[in-house]
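K.L.:
take a look and give me a structure for this.
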Amino acid sequence: MKVTAKPKSGPSAASSAKSWNPYRLTPPPNVDRQQFTPRLSEEDRADLAEGVALFNAGKYWESHEAWEKIWRRHPEPWRYFVQGLIQAAAAHHQLRRGIRHGVLKHLHNALVKLDAAPPDFAGLALAPFRDDLHSLLDRIEASEKMTVSSLQLRFIS
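P.N.:
Below you'll find the model as predicted:
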């Protein structure tokens, strides 16, 4: 299932009138991919790796906290991508707590952001991770039963 952004309504709609261009995470065809790769400081790399290790260990709240440090330091599009990782962690935290609505909301929002990124953005193997998130979303939408996920996020070797 391909996830698309839902239009906002209500009082917050005016503040989010700026539409997100998913191509901001993907280089145009005539741009060298190496030049488009986010510039990560050593601190960014350490926080990204810490978040990945915590996520893979099932410490979803803690991974969210590690990634939030990066999110606070950077503008879009990097910030938008990191928010997708944070929302994937939040979905898993809600899954563990058994809060179906929270799982669905966070998975949907995470996939809107992560699907916009190239499969190797920031040195992460995003394609299999996104596929697993989509499968999890499909399973939960198709059934009321929720089981704890064991998704893993990896760096490209």
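
K.L.:
from here on, contacts and neighbour counts on C-alpha atoms
P.N.:
Fine.

K.L.:
burial check on Leu137, number of neighbours?
P.N.:
Using other Cα atoms under 10 Å, Leu137 has 21 other residues around it.

K.L.:
mind giving me the packing neighbours of the helix or strand hosting it?
P.N.:
Assigned by DSSP states H and E, Leu137 belongs to helix 126-142. Counting by 3 or more Cα pairs under 8 Å, 6 or more residues apart in numbering; DSSP states H and E, the packing neighbours recorded for helix 126-142 are helix 100-114.

K.L.:
next, the structure of the following sequence, for comparison with the previous one:
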Amino acid sequence: MNDIPLEWIQGIDEFNAGEYYACHDTLEALWMDSIDPDKKFYQGVLQIAVACYHLHNRNWRGAVTLLGEGIGRLPYYQPVYAGIDVTQLIQDSSNLLTTLQSIGIEGVGDFVDRLLQDSTSLPSIVRIKYRS
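P.N.:
Modelled structure (predicted):
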């Protein structure tokens, strides 16, 4: 990726602020208008954002499914792509997926409640870090 679109930066800022629905809208528009290899990359990040949205709404199944799909699209882009640390994003997302799988559907409510006691959203779990 040579030129990083402003919408990409906006979507990442929305993601890191825990505004997952807005991030979805921003990145989906970018994804729909792109071609590979960027298209697959955008889709992977978009799926992780939607997974976080589902988690925030205590939708365990949606969060687990989309985390897995998003993670699966990103290894090719390591270590850095489009200015972000893809390796760290995969690691953070994989750690969250492992945690969700271990607590199961019955534990998701308590898990999210504990997270929200420390913050108003979930961005502390998975963040997208810029790198050069």
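
K.L.:
quick one on the thing from earlier: distance from the helix holding Leu137 of structure 1 to structure 2 after superposition?
P.N.:
Here the mean offset of helix 126-142 of structure 1 against structure 2 after fitting is 0.7 Å, by mean Cα distance after the TM-score superposition for structure 1.

K.L.:
read off where that helix ends up in structure 2.
P.N.:
Helix 126-142 of structure 1 corresponds to residues 86-102 in structure 2, going by TM-score structural alignment.

K.L.:
what residues sit buried inside the longest helix along structure 1?
P.N.:
Secondary structure of structure 1 per DSSP state H: the longest helix is helix 78-97. Within helix 78-97 of structure 1, the residues that count as buried by 16 or more other Cα atoms under 10 Å are 78-96.

K.L.:
for stretch 141-155 of structure 1, same thing?
P.N.:
Buried-residue list, stretch 141-155 of structure 1, by 16+ other Cα under 10 Å: Met146, Leu151, Leu153, Arg154.

K.L.:
what's the neighbour count on Asp120 of structure 1?
P.N.:
There are 13 residues near Asp120 of structure 1, going by other Cα under 10 Å.

K.L.:
now for it: which residues touch it?
P.N.:
By Cα atoms under 8 Å, 6 or more residues apart in numbering, the contact list for Asp120 of structure 1 reads Leu126, Ala127, Ile156.

K.L.:
run the last query once more with 7 Å
P.N.:
Leu126 (Cα atoms under 7 Å, 6 or more residues apart in numbering).

K.L.:
and the counterpart of Val45 of structure 2 in structure 1, how close does it get to Leu48 of structure 1?
P.N.:
For Val45 of structure 2, the aligned residue in structure 1 is Leu85 (criterion: TM-score structural alignment). Taking Cα to Cα, to the nearest Å as the measure, Leu85 of structure 1 and Leu48 of structure 1 are separated by 10 Å.
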